[in-house]
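# Structure here, sequence nowhere to be found:
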């Protein structure tokens, strides 16, 4: 007979109050990914590096950064160097994200192990949250060619973000019963998209009206960075107030001994994970289709700009459409999971993903309303697919190992996130058309659908020693 490892408060009113506090961390951190990474990061970071390159050229020679035709360039032909390596300023953002991802792969597993072996999981959540928020706010000083400062701060913020997400996810079994987790996870994800959308809308309104405030484009972007860090830090106070520390294991260590215990926990988890092949099978399926999801989101602006010829205004509007529709999509997935179960709802959402990507292939150049329709489709399934994956995975995790298994979840996602962009770029390069590249992404959703369908989730939940939810 199986038992649930949920330590959710028995009192319904207290449990709901705790869950509402938990939602706010999705609300708090979403502005980092939406505003700092997706919208403002790439262009501004590269432009600061290009400014530094032009200033260096001006000091050392009369020739400015130029392209092949002799016209002044701002990015690709302005070289910068780091640790003896020289590369175009326009490539800095891609390299930076890659390095940040590699460092997270190294840091997240031990973070999860330390959290599970200590009695202070909430404090660890707060620590990494404020580290990430502080580094984000300090990006305000990213100006006057100080791109090296930006590299350091972005890496620190990314590690704070990733580590806090692992701890945040691991609270789900603590605050919700098995029958509640799908709805709670979906609400949290939806709430996050709503918060990220509101923050981004305010920031974009400020950025686009910067002339009326008499400030430069650079200053406007840096104020948006500062506001994102403040937003993240302030709203993190709500979950830190509402969440409760779960009693740690009887052998829980204190002080610096927690670090040693964390390494031992990590070693034991990797050894023990092989005893739960069905959990790992679901994780493998998730890593495939989530790579398709993240690729569609990250390349949609490039597809809209380079293949369909849309202006920046259309692309910005598309991002906002996705953010706000994702709120309703996440809530809808929670209702659907309550009726049909998480597995069936995930399978249904993957079918929608296939339809959306296929429709994107047929968008006519310059037809912005067709592009908005695709944005609506993405928003409807974006948050919900990931939210239900998060909650279904929580049912398959052995008791007391939540943070460690969610660290595997996160580093697996980051470790495979290069496959989709590589396929997209490779096919676009080989065919000269991003239409063929976008339709090729369907394979991630088809393969993911097949693999999820083959995973016997009830057996996986029972094997982990947990109680099955009534609807699955």
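Perfect, thanks for sending it. Quick caveat, the model's predicted, so the values are computed rather than measured.

# CA atoms for contacts and neighbours, from now on please.
OK.

# distance between stretch 421-434 and the chain's centre?
24 Å (Cα atoms, centre = their mean, to the nearest Å).

# ugh, typo on my part, it should be stretch 208-227
How far stretch 208-227 lies from its chain's middle: 25 Å, per Cα atoms, centre = their mean.

# can you check stretch 373-387 too?
14 Å.

# Show me the strands in this protein, by range?
Using DSSP state E, the strands of the chain run over residues 79-82, 85-88.

# In TSV: those, plus mean neighbour count.
TSV is the format used below for these (neighbours: other Cα atoms under 10 Å):
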stretch	mean neighbour count
strand 79-82	16
strand 85-88	13
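
# need those strands in TSV with distance to residue 422, can you?
Converted to TSV, these look like this (distance: least, Cα to Cα, whole Å):
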stretch	distance to residue 422
strand 79-82	24
strand 85-88	20
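
# and here's the other structure:
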């Protein structure tokens, strides 16, 4: 239920509703608001990269993983509801960015503690099924809350409780609903999950936390260098995958002229397409191998992204067609990435390696937003236009191509065996 309960922050706030609201003309020129959002997202990623190893290790050492998750979830609910304060005026842009950035940091750190608690509800024989069910509940929750807010507050001229779009009230009230949703629907999680008694280990500081991470990487390099290569490649392309969803809705509104309601409908369709495609590609994973699934997905995403850039003058039809096609390859790449890593982990080191997988991903989580902002600026310099938001697509494509380039030489377990035999 935590996936279901916390999903409004990812789907409604950071992707399809609030970020679109915050980059609308009410807060300033499109280039200015889009660049500001990208910078705020990049800074949030940097904070997560710095904090995650320290807070994650200290949760393990203190034995208070569930308690920390509970507190972080409730703070996330409060921050989500506080977005009601962001009125449609340029003077509120900074407040919106600060609250959004703070929420992103809290959400990421809470996810670390949530993932660390899965052993309480799953065993080695069913962890995949339990994890998949959680992801599925997240997709379902995201679709439901999007449609609920759209039909109850955003689409009607006068919504429930007399809410209208005057002063952005429809969006702002939706943020309060998101906060309440997070608070209420995550409660069952804390009735089930409890901190397990354990001997408390001493807390470590920032320097020691990173020393331990570095020691783990060196040990892994000595045992399996191609696993380290994959950690680097996946950190890059996973950040690119996150950028596809993070800035897709912003592009839909700012470049392709889609209304807030249209973006929400697109978001619901995108979640459905992503979920179905992930399940179907999961069947191909065992046949083709996860590396091929990732390569196919990344190449398709780059090609489709470049096509959107070239055809950006084609209107909403272009985005509906090519944008939905892109969402079909995001989930498969993410799922196959986890599958690939599971196949190359040395026996007895799964916890350590998946911990590094999470940490390396967060270390570069600023790249996509930074590249998005950089290419918007380059587009303005090169073309002299006021709205070059669509140039940000090239920034996301560059990050995906970087991950693709690093992934290509990574050897699968079968390829490593073949090379040793040769």
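Now that the structure is in, tell me what you want to look at. What you see is a predicted model; the values in this text were computed from it and never measured.

# still on that earlier bit, relative to residue 95 of structure 1, which of the strands of structure 1 is closest?
Comparison of the strands of structure 1 against residue 95 of structure 1 by Cα to Cα identifies strand 85-88 as nearest, at 9.8 Å.

# quick one: residue 91 of structure 2 and residue 218 of structure 2, what's the gap?
According to Cα to Cα, to the nearest Å, residue 91 of structure 2 stands 48 Å off from residue 218 of structure 2.

# out of the strands of structure 1, which comes closest to residue 350 of structure 1?
If you check each of the strands of structure 1 against residue 350 of structure 1 by Cα to Cα, strand 85-88 wins as the nearest, at 38.0 Å.

# What number of residues are in the vicinity of the aligned residue in structure 1 for residue 245 of structure 2?
Superposed on structure 1 with TM-score structural alignment, residue 245 of structure 2 falls opposite residue 297. As a burial measure, residue 297 of structure 1 scores 18 neighbours (other Cα atoms under 10 Å).

# Next one: residue 297 of structure 1 from residue 214 of structure 1, what distance?
For residue 297 of structure 1, the distance to residue 214 of structure 1 equals 34 Å [Cα to Cα].

# how about the helices in the stretch 201-350 of structure 2?
206-223, 225-254, 260-288, 290-310, 316-318, 324-344, 350-363 (DSSP state H, counting those that start in this stretch).

# any idea how far the first one is from the chain center?
On the basis of Cα atoms, centre = their mean, helix 206-223 of structure 2 sits 25 Å off its chain's mean C-alpha point.

# in that helix, what's buried?
For helix 206-223 of structure 2, the neighbour count (16 or more other Cα atoms under 10 Å) marks 209, 213, 217, 220 as buried.

# Pick the most deeply packed of the helices of the stretch 201-350 of structure 2.
Sort the helices of the stretch 201-350 of structure 2 by mean neighbour count, taking mean count of other Cα atoms under 10 Å, and helix 225-254 sits at the top with a mean of 23.

# helices or strands up against it?
helix 18-22, helix 206-223, helix 260-288, helix 324-344, helix 350-363, helix 367-383, helix 392-407 (3 or more Cα pairs under 8 Å, 6 or more residues apart in numbering; DSSP states H and E).

# Of all those helices, which one is nearest residue 74 of structure 2?
If you check each of those against residue 74 of structure 2 by Cα to Cα, helix 18-22 wins as the nearest, at 19.4 Å.

# Tell me the spacing between residue 197 of structure 2 and residue 203 of structure 2.
From residue 197 of structure 2 across to residue 203 of structure 2, the span is 17 Å (Cα to Cα).

# In terms of neighbours, single out the busier of the two.
Neighbour count, other Cα under 10 Å: between residue 197 of structure 2 and residue 203, residue 203 has more, with 15 against 8.

# isn't the more buried one right up against residue 60?
No - applying Cα atoms under 8 Å as the test, residue 203 of structure 2 and residue 60 come out as separate, 9.5 Å apart.

# between the helices and strands packed on helix 225-254 of structure 2, which gets nearest to residue 36 of structure 2?
Using Cα to Cα, those put helix 367-383 closest to residue 36 of structure 2, at 7.9 Å.

# what would the buried residues of helix 206-223 of structure 2 look like in CSV with distance to residue 54 of structure 2?
Listed next are the buried residues of helix 206-223 of structure 2 as CSV, based on distance: Cα to Cα, whole Å:
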residue, distance to residue 54 of structure 2
209, 6
213, 10
217, 16
220, 20
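
# Alignment lookup: residue 135 of structure 1 to structure 2.
Using TM-score structural alignment, residue 135 of structure 1 pairs with residue 79 in structure 2.

# ditto for residue 415 of structure 1
Matched to structure 2 by TM-score structural alignment, residue 415 of structure 1 sits across from residue 366.

# Just list the residues touching its match, thanks.
41, 42, 43, 44, 45, 46, 239 (Cα atoms under 8 Å, 6 or more residues apart in numbering).

# For my notes, please list these in a markdown table and give distance to residue 120 of structure 2 for each entry.
Converted to a markdown table, these look like this (distance: Cα to Cα, whole Å):
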| residue | distance to residue 120 of structure 2 |
| --- | --- |
| 41 | 32 |
| 42 | 33 |
| 43 | 33 |
| 44 | 30 |
| 45 | 29 |
| 46 | 30 |
| 239 | 29 |
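
# By neighbours, which of those wins?
Neighbour max across these (other Cα under 10 Å) = residue 41, 27 neighbours.

# That one: what's it in contact with?
Taking Cα under 8 Å, 6+ apart, we find residue 41 of structure 2 in contact with 101, 366, 369.

# quick one: the last one and residue 43 touch, right?
Pointing back at residue 369 of structure 2 there. No - Residue 369 of structure 2 lies out of contact with residue 43 (Cα under 8 Å); the separation is 9.0 Å.

# measure the aligned residue in structure 1 for residue 110 of structure 2 to residue 87 of structure 1 for me?
When structure 1 is aligned by TM-score structural alignment, the residue opposite residue 110 of structure 2 is residue 164. Here residue 164 of structure 1 is placed at a distance of 32 Å from residue 87 of structure 1 (Cα to Cα).
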